Structures are given as structure tokens and as C-alpha cells.
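Asker: show me the folded form of this:
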Amino acid sequence: MLWNERLRYALFHRGSEEAARIFEAARKQGLYEPVLQAVLEAQPRWHDDPQIQAAWETAEAAGLGVEKAREVLNAPEITATLELDEADIQAFEVKGTPTFSVKGEPLPRLNPQQQLYDLVRSEVAATR
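Answerer: As a prediction, the model looks like this:
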């Protein structure tokens, strides 16, 4: 899977900011996708753990150079990414995850996958 668009980080849980910083450090090492996938699959092991040790272990097993990652965790560009996401969360009044929107319009949570599919399909059709 290729991420053409950047994920937005919603830092609602203890440890989530550090996890987001791990992902961005992995991006700097060219390992964003494998680290993201592995750490998210292991989320039940580290969710709400402020030290997120299991996330670090999983990221390392996925190839992340932990020492190098720790050196850049608080890099200005990573902090700027998280601040931008927080501003967007406030602007769009995101209260939980997952949250879906198309062109700034939030989707009701009843069946977001089908609604997301339908909205994207209609937007694509409108551009043709």
C-alpha cells in the first residue's frame, strides 16, 4: 500500500504523540509504511501506555533504527506536523477516531465506509 496522502494524527490517548513521532521518524528513515503497519497491528499491546515500549519494540522489529529515531523525535518538522494536525482536529471538531470527511464535510458514523465510498465516487464523477 502506498500512502499518497499523509495520515492525520489524532493524539487522543496516552502515548499517541510518541507513536506519531515514531512514525514520522520512520518516514525519515524510509520505513514509514512497514513501521506504521507493524505498530498499528501491535496497538493492543501499547495502547494507553505512556512509555509505549511495545510500540518501540515493534518498530525496531520492522527495521526502525531506534537510536536514530530517538535523535529526531523532537525535530522541528515533526513537531510542526503534529501541530498542523492538532489545528485541523480543532478546526474540523474531530472528537474521536475514525473520523471521515470529504471536502471538509464530515460523514455520520453509522456506516462511514459506504458513505465515504459514495462521496468519493460522486466527487470523482463530478470532476469528469
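Asker: for the rest of this, base every contact and every neighbour count on C-alpha atoms.
Answerer: Fine.
Asker: tally up the residues packed near the nearest residue to Ala59 once chain neighbours are set aside, please.
Answerer: In space, Ala59 comes closest to Val35 once its chain neighbours are excluded; the distance is 5.2 Å by CA to CA, 6 or more residues apart in numbering. The local packing of Val35 (other CA atoms under 10 Å) involves 26 other residues.
Asker: separation between Val35 and Ala25?
Answerer: Distance, Val35 to Ala25, using CA to CA, to the nearest Å: 10 Å.
Asker: want to put them side by side, so please do this one too:
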Amino acid sequence: MTHVAVAGGASWDTLLHLPEFPPPEPATVSAHRSYQAVGGTGVGKALNLAALGLQVTLTASVGEDVHAEAIAGLLVKHGVRWQPVTVGEATEQHVNLMNARGERLSIYAVTPAPDLGFTPA
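Answerer: Okay, here's the model as predicted:
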């Protein structure tokens, strides 16, 4: 079986589905759907590769919090080997506004971890 290593983002996201993005002025809007979910490009790649039957290891930076535990639980449930790099107290978090056309506006609620000091080969 082919083994793939993925290094990429892992986050905890709040998604708000709106008919349209709010105007760039003070306003109150209501989402017609909202939920929280594991996110991040690394997580997405790892889960999709595992679904194709590959052995996958994901390395990503997370905090020491319940969101990191939720990310780990989802990955393990789907057969992804998880190698977290703990970089602080809080896992990266986004609030994603989604409009009816599927466009996304992503807001960093908790910013990504600082540079981990890796040097490209």
C-alpha cells in the first residue's frame, strides 16, 4: 500500500451560510445555516487521500485545546495517522462566511501558529 505524508493546515472552523455577503457598512444579518467543523487544507487533503485507500500521515500545528482533540478524533476515525506539532494554547480558528454561490470569505479568529523554523530543502 502506498504511504503519503501530508504537511499542512488544521483548523477549527465556524461556517455561516448567508444568501449574500453583508454590505461593507454596519448591519445585522442572520445566517440561514451555521455549524462548526474541522477545517484546513492539510486535513482536507489527508482525508481525501485516505478515502482513496492510501495510508496517510498528517503533520500539522495545533494548540493544546479541545479543538486539537476534535481534529485528532476525526483523523483517527478516518484512518489518518496524526502527528501534531503543538505550538501554543489555541488551535487556529476561522469564521467562514459562505454565500449562496458558494463563495467564501474567511476570517482568522485565532491566527495560525508562527513560523516553526523549517528551512526548505
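Asker: TM-score them against each other, please.
Answerer: Overlay of the two chains. TM-score (TM-score structural alignment, normalised by the length of structure 2): 0.26; 56 aligned residues with a CA RMSD of 4.6 Å.
Asker: just checking, the residue nearest to Ala59 of structure 1 touches Glu24?
Answerer: No. Val35 of structure 1 is beyond contact range of Glu24, at 9.8 Å (criterion: CA atoms under 8 Å).
Asker: show me where structure 2 has strands.
Answerer: Using DSSP state E, the strands of structure 2 run over 3-7, 11-17, 33-39, 55-62, 80-86, 93-98, 104-110.
Asker: how about those, which one is nearest Ala70 of structure 2?
Answerer: Distance to Ala70 of structure 2, taken as CA to CA, is lowest for strand 33-39 among the strands of structure 2, at 7.5 Å.
Asker: which parts of that closest one are buried?
Answerer: Buried residues in strand 33-39 of structure 2, counted by 16 or more other CA atoms under 10 Å: Val38, Gly39.
Asker: list the helices and strands that strand packs on?
Answerer: In terms of contacts (3 or more CA pairs under 8 Å, 6 or more residues apart in numbering; DSSP states H and E), strand 33-39 of structure 2 is packed against strand 11-17, helix 66-77.
Asker: okay, those in JSON lines with distance to Ala109 of structure 2 and mean neighbour count next?
Answerer: JSON lines is the format used below for these (distance: least, CA to CA, whole Å; neighbours: other CA atoms under 10 Å):
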{"stretch": "strand 11-17", "distance to Ala109 of structure 2": "9", "mean neighbour count": "21"}
{"stretch": "helix 66-77", "distance to Ala109 of structure 2": "13", "mean neighbour count": "16"}
